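Chemist: Structure for the following, please:
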Amino acid sequence: MSQANYIAKNHHRTIWLSDIHLGCRDCKAEFLLNFLHDNTADRIFLVGDIVDFWALQRRVYWPETHNQILNLILQRAQEGVDVFYLLGNHDELMKPYVKQLFGNVQIHSEFIHTTVTGKKLLMLHGDKYDSEVCFGKFHAKLGDALYDVLLWLNRQCHAVRKRLGLPYWSMASYIKTKVKKANEAIRRYRDAAIADAKRQDVDGIVCGHIHYPQMEMVDGTLYCNDGDWIENCTTMIESQSGNLKLLRWKDGENKTEVLSQMNWGERLSKLDEAAA
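Modeler: Predicted coordinates:
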């Protein structure tokens, strides 16, 4: 595979991104652009809800930064980066194009990635687990309404902090961690994902959907949720030696911080450490 001609601070074997929600006013497109300009990879997995067709059907919102993200991803695909788009629920309008190419981007519903050390990771968006997580129609509708309120509060908080010269902080994410029902739903979702990984006889699973970044080993299976670019601004990377890291973009410092990692490689090289 030919390498793209980018001068970036960090180059990885693999980058995972999900829940960008282009077309939604809560998308943190500027932060993602900064991350992508500083980080390149041999392959990029887009783990669903990249374009938010639901939001676009309600209200057309498409600033230039959203164009720039799509153009940058398509450009890297044209220049030799392997780009895989795993469809989610907000971009399900593209399901007729599963297993086809779109500008050198491969479209799938699920895919199994083999790390450099031979570990197999099932990858999918994760909306198929909703029936195993939901507490009933009333709680589902109530949850959607409350989430809209959380995102509105998040926007107001971010606007105030920005005027004060303070870095981004997710009020929505903080509040969610304090709600018992939300934490129970997150646990149910994780358990459903792990059960699916076990059924498919893989070493781990990478998903998105619930906007809750997490990496942990459960009963011998690695569960990874690479988070989102609505609330948390998180991503996951595989280093050249096979180590996995869950990262959060820190806009105030223009770099990432490591939230969790799985050292599946033989060693942590200096390159791996620099990628943090």
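
Chemist: Please count neighbours and contacts with C-alpha atoms only from this point.
Modeler: OK.

Chemist: in the stretch 51-200 of the chain, which spans are strands?
Modeler: 82-86, 101-102, 105-108, 110-114, 120-124 (DSSP state E, counting those that start in this stretch).

Chemist: Can you add distance to Asp201 and mean neighbour count and give the ones you listed back as a markdown table?
Modeler: Output for the strands of the stretch 51-200 of the chain, formatted as a markdown table (distance: least, C-alpha to C-alpha, whole Å; neighbours: other C-alpha atoms under 10 Å):
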| stretch | distance to Asp201 | mean neighbour count |
| --- | --- | --- |
| strand 82-86 | 20 | 24 |
| strand 101-102 | 28 | 14 |
| strand 105-108 | 19 | 21 |
| strand 110-114 | 11 | 17 |
| strand 120-124 | 9 | 23 |
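
Chemist: The structure of the following sequence is requested for comparison with the preceding one:
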Amino acid sequence: MTQAEDFSAVGRQRVRTIWISDVHLGTRDCQAEKLADFLNGYECDQLYLVGDIIDGWRLRKSMYWPQSHTNVIRRLLTLSKRGTRVTYVTGNHDEFLRRYATFNIGNILLVDEAVHQTADGRKLLVIHGDQFDVITRCHRWLAFLGDHAYEFSLRLNRWLNYWRSRWGYGYWSLSGYLKHRVKKAVNFISEFEQALAHECRKRDLQGVVCGHIHHAEIREVNGISYHNCGDWVESCTALIEHWDGTITQYQWSEADPSPAVNPVTQSVPEVA
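Modeler: Here you go, the predicted model:
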């Protein structure tokens, strides 16, 4: 059995690195139970929280914090206590933490960005990505408007999937469909990826790990390895680095939710 296949005595799979982003704790659409289940199935040397883990925008409007959200925080603290290095990379929804950048307590480091070196020697920029979103950076009122539109689509999505389940159909993502079908949304994602790839080339880095757009992806963009964590609102995805340096995409599954026995799937890179 190789090191990458090692399981602890409690049945957790041990990997080198895990990245998660866009959890949005403090919102009703956060899939906290699924995230806690995922985290309970793994141990890792390094854990990156790639922004928008806590949704400060929503919490400013109304307080929503069920026990399941506390359970996620408790699991993150437990991982830190047991030796996992936790790096919290701030995002735009938890931008209130940016004033405390470079804050370090125990095994938890708070930063605006980081550089991760994989086991095979590649250097990856780890950043939430809102800094490369023209709307978020230059037109904050549009960003807030877009956030309200996304929240509305999630509410509509809950209603649609309630009736789909009643009629025996599986989960279907309205916002995911729009991202793949609406031309402007597709163009926005492409421009976002290109901007991050350009930044990596400027810094002589081989790749990037980001979040922000809630669109999980592993692919090559102009010679740069682009990795997007996705989110824990709809897609419930994460990125995992194994002991040989390969990075794969994990997606939580209703059919087999236990990650210790549900191996991650390899995403096939696409050449832009």
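
Chemist: Superposed, what's their TM-score?
Modeler: The TM-score (TM-score structural alignment, normalised by the length of structure 2) is 0.86; 259 aligned residues with a C-alpha RMSD of 2.5 Å.

Chemist: just to revisit the earlier point, the strands of the stretch 51-200 of structure 1: which one's closest to Asp272 of structure 1?
Modeler: With C-alpha to C-alpha as the criterion, Asp272 of structure 1 lies closest to strand 110-114 of the strands of the stretch 51-200 of structure 1, at 18.6 Å.

Chemist: For that closest one, give me the average deviation versus structure 2.
Modeler: Here strand 110-114 of structure 1, set against structure 2 after superposition, deviates by a mean of 0.5 Å using mean C-alpha distance after the TM-score superposition for structure 1.

Chemist: Can you name every helix or strand that that strand contacts?
Modeler: The helices and strands touching strand 110-114 of structure 1, judged by 3 or more C-alpha pairs under 8 Å, 6 or more residues apart in numbering; DSSP states H and E, are strand 120-124.

Chemist: give me the stretch of structure 2 that the strand it packs on matches.
Modeler: Following TM-score structural alignment, the partner segment of strand 120-124 of structure 1 in structure 2 covers residues 123-127.

Chemist: who's in contact with the matching stretch?
Modeler: Stretch 123-127 of structure 2 is touched from outside by 50-51, 89-90, 112-118, 200, 205-211, with contacts defined as C-alpha atoms under 8 Å, 6 or more residues apart in numbering.

Chemist: now with 7 Å?
Modeler: 50, 89, 113-117, 200, 205-210 (C-alpha atoms under 7 Å, 6 or more residues apart in numbering).

Chemist: The aligned partner of Gln200 of structure 1 in structure 2: neighbour count?
Modeler: Using TM-score structural alignment as the criterion, Gln200 of structure 1 maps onto Arg203 of structure 2. By other C-alpha atoms under 10 Å, the residues close to Arg203 of structure 2 number 9.

Chemist: Repeat that for the one 3 residues further on.
Modeler: Residues contacting Gln206 of structure 2 under the criterion other C-alpha under 10 Å number 18.

Chemist: next one: Glu64 of structure 1
Modeler: Neighbour count of Glu64 of structure 1, defined by other C-alpha under 10 Å: 8.

Chemist: quick one: the helices in structure 2?
Modeler: Ranges of helices within structure 2 are 32-40, 56-61, 67-81, 134-138, 140-166, 174-181, 183-202, based on DSSP state H.

Chemist: Pick the most deeply packed of these.
Modeler: helix 32-40 (a mean of 20; mean count of other C-alpha atoms under 10 Å).
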